[in-house]
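J.: turn this into a structure:
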Amino acid sequence: MNKKPPKFRKKAPAPPKPRPGKHAPIPPKTYEVKEATELLAFLLTHMTQEGRNAIKSVLSRGQVSVNDKVVTLYNHPLQPGQTVTIRKEKPIELPPLIGLRIIHEDEDILVIEKEAGLLSVATPQENEMTAYRQLTAYVRAKDADNRIFVVHRLDRDTSGVMMFAKSEKVQQIMQNAWKEMVEERLYVALVEGKVKQQEGTISSWLKENKAMKMYSSKYPNDGQHAVTHYNVMQSNRQYSLLEVHLDTGRKNQIRVHMQDIGHPIAGDKKYGAQTKPIGRLGLHARVLSFTHPTTGEALRFETSIPKPFLNFSKGDAPNV
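T.: Sure, this is the predicted structure:
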């Protein structure tokens, strides 16, 4: 008599293997400050299982923050209403950032100040360090799934404020409603020659030639409409420092428009400059003001005018 083949039970699917280097993080502990004191004294009353030296080590490793800002000084003063957060794990070692600094970060956006000479994003022909690549490495150090998305760009030789999104959704919100959400884009430009008219507006239709150089078309409605407003901050016979507001954000818009009025940006050989006094393009994105894409909060970020811009335009300044 043939025996029936044994029945095999289907095995339950094995749980997914954890990613290398990933584990469930230990949640931080947060305490509210009830009375004025110093940080070490506060920690001693709440970390009763730890000795004084162990607590000092936790402080030195950056595992303690006050109102979400890391504090390492043991005598840091605390005030009622503040919150102290203690993390069990060592803070993540973030990669160094070269040619840029982060001036704002939240769950949805990153705002940076970029130095001249650093590409915002690589082009197909270029394979070098960019702001985009550095910030991608920065967010992925916190979580391998994190990404960033380009919202707008600055030319390689333009310094100043720019922003990135942390999700494709936020990127689309900002790009689709850029004109409505951005309240102010203010640049400073060091241009050749003395600009005689104290303020002015330049309006033209921009096109790109086969050499990928932008220019103002002679014909209306021929290209992309671009509007630039400027105000003279200070000037001398050789150079003028202009405050420049944009109504539109076309490629190389300020550079073309400065050439159009006969005062190309210093160092901008591509658009007619004869001099390079500061060793770089004399253009800096000083202010970016916009409505936050998810909270609706009005945000404004302002950076300093580069000192060489001020030094080379010193002179008969109408309103410095």
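
J.: CA atoms for contacts and neighbours, from now on please.
T.: Noted.

J.: residue contacts, the residue most central in space within the chain?
T.: Geometric centre of the chain, nearest residue: Ile112, 2.0 Å, by Cα atoms, centre = their mean. Residues in contact with Ile112 (Cα atoms under 8 Å, 6 or more residues apart in numbering) are Leu100, Arg101, Ile102, Ile103, His104, Gly160, Val161, Met162, Met163.

J.: turn those into TSV, including distance to Gly279, neighbour count and secondary structure.
T.: Below are the contacts of Ile112 laid out as TSV (distance: Cα to Cα, whole Å; neighbours: other Cα atoms under 10 Å; DSSP: H, G, I helix; E, B strand; the rest coil):
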residue	distance to Gly279	neighbour count	secondary structure
Leu100	18	20	strand
Arg101	21	15	strand
Ile102	24	15	strand
Ile103	25	15	strand
His104	29	13	strand
Gly160	16	24	strand
Val161	20	28	strand
Met162	22	23	strand
Met163	25	21	strand
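
J.: here's the other one to compare against:
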Amino acid sequence: MPSKNMLPKGQRRRTVKPEYRATRGVEPPAPAAIPLLEVEDDAENHVRSVTVPSEASGLRLDQYLAQAIPDISRSRVQLLIEHGQVQVNGQPAKASIKLQGGETVEIEGTPHPPPLHAFPEDIPLTILYEDDSLAVIDKPAGMMVHAGAGVAAPGAEADERNHGTLVNALLHHFNKLSHVGGELRPGIVHRLDKQTSGIIVVAKDDSTHRKLSEMFAGRQLEKTYLALVHGTISRDNTTVNLPIGRDLVRRTRMTTRRSVDSEGVRPAVSHVKVLERITSERYGSFTLAEVRIETGRTHQIRVHLQALGHPVVGDTLYGAPHHIGKPPETLSLERNFLHAARLVFEHPTTRKTMTLESPLPSELEKLLAALRVD
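T.: This next block holds a predicted model:
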């Protein structure tokens, strides 16, 4: 079945580059502002009744509530709806119901999840370096750095939001950690995406934490990543200097297509160096690249490589296919092929130059080997 995004028949040879270039950097029209609801988490069984404003006409129920209730995620709203805690005009409703304005929405219980408390868990850690001031950890893919915005089912004894994170492991392995980042982020100076592996620095005291934070802010550390991307990057060295901001349509993504003057859009610079070009008859073409970043924006490398037209292998959020090659012989990767391989910085206490390196994880080496053999 043809895609609804295809050009009309007879125009499919026409290029859409002019339209793309014309819209680049142009801020999309802002949606109507949704009035916020004042919500107090005072009683689990309290029922709040609100009338849907006209500004919410055309929105899904979960979209409206996520925008109207401060500091609540859409996933939390959907969980409330699934458990029958939200009704529209006195009837149980689905998250996908489209609102027209004027409906009565009733919310039972507290929309916000209970507060999280970091606690130690006996989770194995690979420690690359440790002294009295800091530690350098080799984080595996699949591990979140700290508790996120996920939610647990109502009544669950253990809150799954706060299990299996790097913070849980740190609290078990180290006697002291800095508190600058707050109770949920002890020791955490910077972060890596969940599906990105590699080097992360942890501060053991507040003074070291502040000094490291200043070094990150002042771009005084050299951070180098290894990435395998789809397609062939033609130039051996490329600098991507594109500001990054939140995608206003798909909120889980970041984008380079918003105006630099827009709220929340920040400068970002990545230097891409080609290490190897791989061409496989069975699986296609790929480029293994070394990426050195000057800034540390959310999803920066993934977004910049996508902007070049070369998404990171395994990164389906930014356009990479779920499977490599064509059936029946395909390869897959349950993570992003992105690894924080090298970090160079001046130790904030001893002033010695620290050079830490992490080898590629085995699953990434195996994928590379399969592509090279073919």
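
J.: need the helices for the stretch 151-300 of structure 1, in chain order.
T.: Along the stretch 151-300 of structure 1, the segments classed as helices by DSSP state H, counting those that start in this stretch run 168-176, 178-181, 253-260.

J.: so what does the second one touch, helix or strand wise?
T.: Spelled out, it's helix 178-181 of structure 1. Here helix 178-181 of structure 1 touches no other helix or strand, going by 3 or more Cα pairs under 8 Å, 6 or more residues apart in numbering; DSSP states H and E.

J.: buried sites along that helix?
T.: Buried residues in helix 178-181 of structure 1, defined by neighbour count with 16 or more other Cα atoms under 10 Å: Trp178, Met181.

J.: and it against structure 2, how far off on average?
T.: Compared with structure 2 after the fit, helix 178-181 of structure 1 shows a mean deviation of 4.3 Å (mean Cα distance after the TM-score superposition for structure 1).

J.: ok, and what's touching that helix?
T.: The contact list for helix 178-181 of structure 1 (Cα under 8 Å, 6+ apart) reads Met174, Thr248, Phe290, Thr291, His292, Pro293.

J.: from the chain's centroid, how far away is that helix?
T.: Centre-to-centre, helix 178-181 of structure 1 and its host chain are 18 Å apart (Cα atoms, centre = their mean, to the nearest Å).

J.: related to what we said a few turns ago, and the contacts of Ile112 of structure 1, which two are the farthest apart?
T.: Across these, the longest distance by Cα to Cα is 13.5 Å; it joins His104 and Gly160.

J.: tell me where the stretch 51-200 of structure 1 has strands.
T.: For the stretch 51-200 of structure 1, the strands defined by DSSP state E, counting those that start in this stretch occupy 64-66, 69-70, 77-78, 83-86, 100-105, 109-114, 149-150, 159-165, 182-192, 199-208.

J.: what span of structure 2 is the third one aligned with?
T.: Yep, that's strand 77-78 of structure 1 we're talking about. With TM-score structural alignment applied, strand 77-78 of structure 1 matches no range in structure 2.

J.: with distance to Ser57 of structure 1 added, can I get the helices of the stretch 151-300 of structure 1 in a markdown table?
T.: Shown next, in a markdown table, are these (distance: least, Cα to Cα, whole Å):
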| stretch | distance to Ser57 of structure 1 |
| --- | --- |
| helix 168-176 | 39 |
| helix 178-181 | 45 |
| helix 253-260 | 52 |
